[in-house]
Each structure stands twice: as structure tokens, then as C-alpha cells.
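J.: structure for this input, please:
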Amino acid sequence: MARDFEILREERLHGGFFTLLRMHLRHTLHGGGWSEVLTRELYHRSRCVAVVPYDPMADRVVLIEQFRVGPLKSGENPWLLEIVAGAVEPGEHPDEVAHRETMEEAGSRIRELIPVSEFFTTPGGCSESIALYCGIVDSAGLGGIHGLAEEHEDILVSVVDFAEAMVLLGEGRIRSAIPIIGLQWLALNRERIRTRYGAA
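T.: So this is what the prediction gives:
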């Protein structure tokens, strides 16, 4: 089956923390032919990176907590438990961003970077994609408040046992999709990682 699309017109509605576009497009249909002209708004942002910082020797996970505007309109708590994440700037490789953001947000160096997956977060209306990694770290001494003042970051770092991270996940206290995906991956691969580092 031939799959194709046409962008007929694109308007820039806003440029700020995100770029908001209005797109007029059409695409081929599964049953043949073309769709009607569709109008869709799209939040556009650069590719991003997320890291699950994990210490296999201590069997601990590094979590961060920060204010997020997204939950406000739903009346939810805007301080979310998350993992390290950041945007890929022009000319950067995602691996570089993983190392940079882990230092900036958690105060930790990555000893080894394990690629996990790359996925779209909200493809129905946002272009954001995430390159997800597991970062092997030494969790000793980590904690406190981190982040860049020029980016108005106020990030609380906590080191928790893997079992506690799973309790937080199971109780629904981690509400953001990216750390949920990252921690579920870790749950599936933890024993392999610990065996590799001689911790199991």
C-alpha cells in the first residue's frame, strides 16, 4: 500500500518555550485514495534525551523532583517525580546531552551510557521525541538541590532503593510517562545489569 502525505500550508502561531504551528495537510487512506484536507495544531520542539541514573552496586535509582506547568490545568500536583531529561541543542549528539544533563540536574557523572529506546511522547499533537538511556552512576553522596539558575531550574535530587522506586511506580506517585517507561525498562533489565557489574 502506498503511503504519502502533503503539507499544503503551514502557519507559525507562536514562538516561545514551544513553537506552535498550524498545519493544513492531507494523507493517503488505508482503503485507498486521499483524506480530506485536515487542519492540525502542532507543538514543535527539538529532540530530547532522558536518563535513568542507576547504581547497580548499591541497587539505587536517582530521581528528581521539579515544578511542571502541565498538571496545573487538571488541578494536579505540579511537583513531579521524574528522571533526568533535557533538549538536544543544535550540533549536539544525544549521548553528549545525557552526560551534560545528568551532571546539571543530578550532580552525577555517568560511568556508562546504555541506550534504551527512542520514541515520540505525544505524537497526536507534539513533535517531541525522546532518546532514552540508562546511565550507570555511583550514587554515593548524591542528593540536594540542582539545576541551572539561568534556566530557572529548581531540582530536588533523591537517591532511592530500586524497591522503593518500584513502590512509587506501583502506587501511582510517578505521574510522568518518561520516568514510567524508564523505570519499567530498568525493572526488566536490572538483573542483567547487576550481573554485568558483579553486583548480583
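J.: use CA for all of it now, contacts and neighbours both
T.: Noted.
J.: and the strands in the protein, which stretches?
T.: 5-15, 19-27, 38-44, 48-55, 60-67, 79-82, 84-87, 112-120, 129-136, 144-146, 155-161 (DSSP state E).
J.: before we go on, could you also do this sequence so I can check it against the first one:
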Amino acid sequence: MSDERPGHDIPDGRGRIGLHRTGLDLIGNPDVRVRDVEVTSDGWHVLRRTTLDYRGRDGQWSTQTRETYDRGNGATVLLYDPVARTLLLSRQFRFPAYVNGHPDGMLVESAAGLLDGDSPEEAIRREAAEELGVRIGQLTHLFDLYMSPGSVTERVHFYAAPYVSADIEGGGGLAEEGEEIEAVVVPYDKALGMVADGRIADGKTVVLIQWAALNLFG
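T.: Below is the predicted model:
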């Protein structure tokens, strides 16, 4: 019986191999030695179980196991109208939020998406056009954040860009991916209230609105 495994030695459902090698070549932290990486789920994204040696502050080494969920990196953008003092956001159904206590799973969010092989700037221009029908002109990079570093590898690249309502055309997401995305124009002052009372509960969007409070509309 062959011990070849999809994603390891033979292609998985997306044609990938060598998924079990991620992390084996890390040398940036002398207190960490990666011993073994196992792919435990190789669906659209990848779940790995990594065994590593970690040297604590007392100088003693211990062997630990960590699971990491790798869905690639992403990008998000705060679209704002500086004259009307409004934000252009999206509203869509998010099952993970719905199954974890959100009343209806309909989240108000900033435009966002995975890079899918593009640069962060290219990706967020693509996502803004697909989701909200906005062709971004001037784009300002803000920062890059790990949103759930305890288990998810994703790093999100944050941007801000002005928009003009007259230039919006199309949007709604990709039907072939089952997306039904509604564009929502929210006055900035109302958005602050929606963060405070929980109507905006998406982490990346809250970060961007707080950035706007400090840098745009303060």
C-alpha cells in the first residue's frame, strides 16, 4: 500500500504538492526548531500540524505542536468620500459569524479579498471593482496586520482610497462563486455608532474606521 499523500508527494485536488515543507526552512528565531510538518486537511485552504522545539526563557527546550490554517494573504480597503463624509462598505452573509452567535450572519464590511497570486494593490483594486463597482484611483497603503495569529497564518494588507458615487458601476460580487454582495453607503458618524453598538462587528472594518477617526475625519 502506497504511503504517498495528497499535498505531500502527489498533487492534491488543486494540483499542489510539497505542502508539508512549509516552515521547515525557517531560521529567523534561534529559539525555534521546526521538526516536522503534516498536512491534515488539503481542501481549498490548508490545515497543517507542525511539531517544533521551543527554547523558553529559562533556556530549556520543549517539544510543542501547533496547528495552522493557511488560506493565503489578503487585502482590504476603506473607501471614503471626504466631501460627503461617507464610507462605502459591503453587506453580505458570513456563515462562520452566523454559526458563532451573530444574529443573522449579515456582516457590514470593508471591501476585501485574498491575493490569489496578485500583488496586494492589484488584489484590492480587483476586489473593490468586483464587490462594489469602484475603480480605485489614488490608493494609500496603511499597514499590514496578522488578524488571528494564534492559528491563522493570513496577513492582511490595509489600504484607504477616496471614491466618487458617480463613478460606481456594477459590483455585487461574482455569481459563479455564490457571492451576493450589497453596497452600503454609511455616514462616517453613523459608522462610529455602529461599531459602538455592535452593528459593525468585522475586525478589519473596525480597525479601518478607527484609523479614519484618527486620520481622516477627526
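J.: TM-score of the superposed pair?
T.: Aligned and superposed, the two chains score 0.87 in TM-score terms (TM-score structural alignment, normalised by the length of structure 1); 189 aligned residues with a C-alpha RMSD of 1.9 Å.
J.: ok so, going back, now the strands of structure 1 as TSV including mean neighbour count and distance to I193 of structure 1?
T.: Shown next, in TSV, are the strands of structure 1 (neighbours: other C-alpha atoms under 10 Å; distance: least, C-alpha to C-alpha, whole Å):
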stretch	mean neighbour count	distance to I193 of structure 1
strand 5-15	12	42
strand 19-27	17	39
strand 38-44	16	35
strand 48-55	26	10
strand 60-67	21	12
strand 79-82	19	21
strand 84-87	23	19
strand 112-120	14	10
strand 129-136	23	9
strand 144-146	15	27
strand 155-161	19	15
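J.: and the residue positioned nearest the centre of structure 2, what does it touch?
T.: Residue closest to the average C-alpha location in structure 2 (C-alpha atoms, centre = their mean): G74, at 4.4 Å. Contact analysis of G74 of structure 2 by C-alpha atoms under 8 Å, 6 or more residues apart in numbering lists A112, G113, L114, L115, P120, A123, E154, R155, V156, H157.
J.: which non-adjacent residue is nearest V185 of structure 2?
T.: L88 (4.7 Å; C-alpha to C-alpha, 6 or more residues apart in numbering).
J.: same question for A87 of structure 1.
T.: A87 of structure 1 sits nearest to C48 (C-alpha to C-alpha, 6+ apart), 4.2 Å away.
J.: so how far is R33 of structure 2 from whichever residue in structure 2 pairs up with the one you found?
T.: Here C48 of structure 1 is matched to G74 in structure 2, going by TM-score structural alignment. G74 of structure 2 sits at a distance of 28 Å from R33 of structure 2 (criterion: C-alpha to C-alpha, to the nearest Å).
J.: do W61 of structure 2 as well
T.: Applying C-alpha to C-alpha to W61 of structure 2 and R33 of structure 2 gives a distance of 10 Å.
J.: dump the residue contacts of the residue lying closest to V77 of structure 2 once chain neighbours are set aside.
T.: Spatial nearest neighbour of V77 of structure 2, chain neighbours left out: Y159 (4.4 Å); criterion: C-alpha to C-alpha, 6+ apart. Applying C-alpha under 8 Å, 6+ apart to Y159 of structure 2 gives the contacts A75, T76, V77, L78, L139, T140, H141, L142, F143.
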